[in-house]
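J.: Return atomic coordinates for the entry below.
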Amino acid sequence: LYIIVRFVIGHSVTLGGILDRAIEAEDKKHGDIMRLDHVEGYLELSAKTKTYFATAVSLWDAEYYVKVDDDVHVNIATLGETLARHRKKPRVYIGCMKSGPVLSQRGVRYHEPEFWKFGDPGNKYFRHATGQLYAISKDLASYISVNQMCCNKYANEDVSLGSWFIGLDVRHIDDRRLCCGDPA
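T.: Below you'll find the predicted structure:
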C-alpha cells in the first residue's frame, strides 16, 4: 500500500497575488502541494471537496482518497493499516460517524440554510463522517467526479459528502480511532 500525501489548496480571490505566489514558491521547494481550480473560502468547503475528489481521481489511480484537516495530526502507518483492512470491500466510506442536529437558527456556528430539506425542526442529519478526517474508496470518489454538477452543496462539507452517498449502496465504517475530540 502506497500513500501519497499532498497539501490541497485552491487560489486566493486575488489570483496571482502574494498568497498564491508564496504557495507556488513552497510547492517548488517541497513538491507537496496539490493546487485546485477553486477559490478558497470557509463557505466554499463543499465545493472544494467536490473539486478535490474530481481532481484526485483524474491524477491518481488510488484505492482510497483521504481528506484530513490541516490541524489534524495523522499517524500515516496507522491510517494505512486502517485502509488496508477494508481493501476488498466496495463503496467504502470510513470515518468518525455522527448524526447531529440540523441547526436552523441564523447566526449560530454550523447554521444550515437549507434546514427545511431535513424535515421538521429538531431533526438530525443523516449519518456522516466528521469533516476532520475521512476516507472514501475509489468508486465513491469516481461517483463524485462524474456527478459533481448534481451533487448539492450544503453549508457544511462533511454533511455535503454524506448527502452525496444517500441512496447509494455505501458501506459506512465508523472507526472511532479517526475521531478528533467529541464527534457528537
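J.: C-alpha from now on. contacts and neighbour counts both.
T.: Will do.
J.: T130: which element?
T.: Element membership for T130 (DSSP states H and E) is strand 128-137.
J.: other SSEs contacting that strand?
T.: strand 64-68, strand 92-98, helix 157-164 (3 or more CA pairs under 8 Å, 6 or more residues apart in numbering; DSSP states H and E).
J.: Mind giving me the packing neighbours of the helix or strand just after that strand?
T.: Next helix or strand after strand 128-137 toward the C-terminus (DSSP H and E): helix 138-147. Where contact means 3+ CA pairs under 8 Å, 6+ apart, helix 138-147 is packed against helix 45-59, strand 64-68.
J.: Reformat those as TSV; add distance to I18.
T.: TSV is the format used below for those (distance: least, CA to CA, whole Å):
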stretch	distance to I18
helix 45-59	21
strand 64-68	25
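J.: this one next, for a side-by-side:
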Amino acid sequence: MRRLKSVVTFIVVIAAFSFGSFITKILILVEKCPAEHSGLHVATHADNFLLVLVLSSPRNMEQRNAIRGTWLRLSPRHIFHSYYPEELLYLPNYGPNGHLEIELVEHQEIRLKEYINWKKSSKNLHSPKRARKIKVKHMFAIGTMQLGKAIQDNLYREQGKHNDLLLLPNHYDTYYNLTEKILQAMNVLTQTFEFSYLIKVDDDTYVKLDTLINELISYDNKLLHKEREYGTNPLPQLYWGYFNGRATIKLHGQWKEYNYYLSKNYLPYALGGGYVLSRKLCEYISNNSQILSLYASEDVSVGTWLAPLRNVYRWHDPRFDTAFLPRKCKSYHIVLHKRSMEMMAQIFDGKLCSGTGHSSVLEYYYDWTKTADKCCDNLVP
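T.: Here you go, the predicted model:
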C-alpha cells in the first residue's frame, strides 16, 4: 500500500509539472504576440519593402480617410519599371576613424540639381535592367487607453472596414505623449512585421509615395551592390529626413524639457513631419525601449537615441518639407507637412501644392562640418 501511494504521488507530481510547463509555454506565446493586443489580427509578413507608420489621433477618421484616398493610392501594386539612377545617389564610406563619412554641402547641392534635371529629362522613361517586386504596408497608430465607448466603437468599425489601425491599448493618446507612442508602435511593428524601411509621418503629412519609394529602391539596390566593399564594418543604416541641429532646448511652455542635460542644443534630429528609418534602427530603438530616456518631442528623442551609433547615415534632404511651419512649396518637395484634407486632394489631383507656405522659413543644406549654431546657414536658392 505504501509503495502504491508513492507511485500515485510520483504520477501526480509528473502531471503537475507537465501541466505547469504547458501553461508556461502558453503564457510565453501570448507575451510574444503583441499583434493580438494591438488590434492587429494578421500574420507576420516577410516581404514588405516599406512600412508606412502614420501617427493619428483617435478622432481623426476623416484625416485618415483623406490619406487613404490620396497619397496611399500612389503605393506600387506590383513592380516599379523605372528607377532613379543609382549613380546619382550618395552612399557614405567609412573614414579612418571607423565612422561613416559625412556628406558635404556641395554634394547635397549637386544631388538636388541632378534630381531636378533628371525629373525634367527623358531618363526617367527608361526601364531598369531588373525590376523588383515591391510591397508596401501602412498602419495608423492610435492609443486607446481611457477612450469612451463611442469612440472605441467607431475605431472598431473603422478597423473592420480597413484593417489598417494599430491600436495601442496601453497608450493614452495625447499630443504631448508622442514619444511614448512612437516607442510602443515600433515595439509592435518590429515584432509583427518584416520590413526593410519604415517611414513615420503625421496624419497631416502628404507623401509623394511613388517618388519616395522609387528612390528608396535605388538606394537599397546600390547598398546591396556595395555590400562587400564595407568588409567587416556594419552596413550603413538609413536615417532620411530634414535635419536640424541648432534647435535650443525648451525651458518653458508646453514643450518644456525636464530631462535633457546632454548639450546646449538638441542633438541633430530629423524633423517630425516625416522621416525614414531602416529596419535595424527601428529594432535598436525597440530593443532598448525600456532604458531609453523619453524627451518631450518625439523627433528630438529619435535623433538623440541614434546619436551614438557610428553606422547611421543621416541623409539631409531639402525635399522633405517637414517642419512645424511649411516652407514655400517647391516642385521637388516629396514629403509635405501641415497639409489639410483639401490640400491633400489638390496635390493628388496634380497641383504643385496648396497654400502659400511661410516665406520666413528658409530652406537649407546641412553643414555637418560646422558647429550646431552654424549647421544650417547654407540656403537653398
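J.: before we move on, the earlier item: which one of the helices and strands packed on helix 138-147 of the first structure lies nearest to Y110 of the first structure?
T.: Judged by CA to CA, the one of these that comes nearest to Y110 of the first structure is helix 45-59, at 12.4 Å.
J.: whereabouts in the second structure does the closest one align?
T.: With TM-score structural alignment applied, helix 45-59 of the first structure matches the range 178-192 in the second structure.
J.: Just the buried positions in that stretch, please.
T.: 178-190, 192 (16 or more other CA atoms under 10 Å).
J.: quick one: it to the first structure mean distance?
T.: Stretch 178-192 of the second structure: mean distance to aligned residues in the first structure after superposition is 0.9 Å, counting by mean CA distance after the TM-score superposition for the first structure.
J.: The second structure: which residue goes with Y143 of the first structure?
T.: Using TM-score structural alignment, Y143 of the first structure sits opposite Y284 in the second structure.
J.: What separation is there between that match and Q237 of the second structure?
T.: Remark: distance between Y284 of the second structure and Q237 of the second structure (CA to CA, to the nearest Å) = 11 Å.
J.: of the two, who's got more company?
T.: Between Y284 of the second structure and Q237, counting by other CA atoms under 10 Å, Q237 is the more crowded of the two (19 against 14).
J.: who are the neighbours in contact with the closest residue to A54 of the first structure other than its chain neighbours?
T.: The shortest distance from A54 of the first structure to any non-neighbouring residue, by CA to CA, 6 or more residues apart in numbering, is to S145 (4.2 Å). Shown in contact with S145 of the first structure (CA atoms under 8 Å, 6 or more residues apart in numbering): 50-51, 53-55, 57.
J.: how much space is there between S145 of the first structure and Y65 of the first structure?
T.: From S145 of the first structure to Y65 of the first structure the distance is 12 Å (CA to CA).
J.: between these two, what contacts are shared?
T.: What both S145 of the first structure and Y65 touch, as defined by CA under 8 Å, 6+ apart, is the set F53.
J.: Next, the mean deviation of the strand holding T130 of the first structure compared to the second structure.
T.: In the superposition against the second structure, strand 128-137 of the first structure averages 0.5 Å from its aligned positions (mean CA distance after the TM-score superposition for the first structure).
J.: tilt between that strand and helix 45-59?
T.: Orientation check (axes from the mean of the first three to the mean of the last three CA atoms, to 10 degrees): strand 128-137 of the first structure against helix 45-59 gives 10 degrees.
J.: where does strand 128-137 of the first structure sit relative to the chain's centre, distance-wise?
T.: Offset of strand 128-137 of the first structure from its chain centre (CA atoms, centre = their mean, to the nearest Å): 6 Å.
J.: which residues are contacting that strand?
T.: Taking CA under 8 Å, 6+ apart as the rule, strand 128-137 of the first structure contacts 63-69, 72, 90-99, 157-159, 161-163, 174, 178-180, 183.
J.: Now which of those residues would you call buried?
T.: Among the contacts of strand 128-137 of the first structure, those classed as buried by 16+ other CA under 10 Å are 63-67, 91-99, 157-159, 161-163, 174, 178-179, 183.
J.: what about R177 of the first structure, neighbour count?
T.: Neighbours of R177 of the first structure under the rule other CA under 10 Å: 11.
J.: All the strands of the second structure, in order from the start?
T.: Listed in chain order, the strands of the second structure (DSSP state E) span 48-55, 136-143, 165-168, 195-202, 206-207, 237-241, 243-244, 269-270, 274-278, 312-316, 320-321, 335-336, 364-365, 378-379.
J.: of all the ones you listed, which lies closest to I213 of the second structure?
T.: strand 48-55 (7.9 Å).
J.: what's the neighbour count on the residue lying closest to G303 of the second structure once chain neighbours are set aside?
T.: Using CA to CA, 6+ apart and skipping the chain neighbours, the partner closest in space to G303 of the second structure is Y269 (4.1 Å). Neighbour count for Y269 of the second structure, taken as other CA under 10 Å: 28.
J.: how about the strands of the second structure in a markdown table, adding distance to Q63 of the second structure?
T.: Listed next are the strands of the second structure as a markdown table, based on distance: least, CA to CA, whole Å:
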| stretch | distance to Q63 of the second structure |
| --- | --- |
| strand 48-55 | 11 |
| strand 136-143 | 11 |
| strand 165-168 | 13 |
| strand 195-202 | 10 |
| strand 206-207 | 11 |
| strand 237-241 | 23 |
| strand 243-244 | 26 |
| strand 269-270 | 23 |
| strand 274-278 | 16 |
| strand 312-316 | 28 |
| strand 320-321 | 19 |
| strand 335-336 | 15 |
| strand 364-365 | 30 |
| strand 378-379 | 33 |
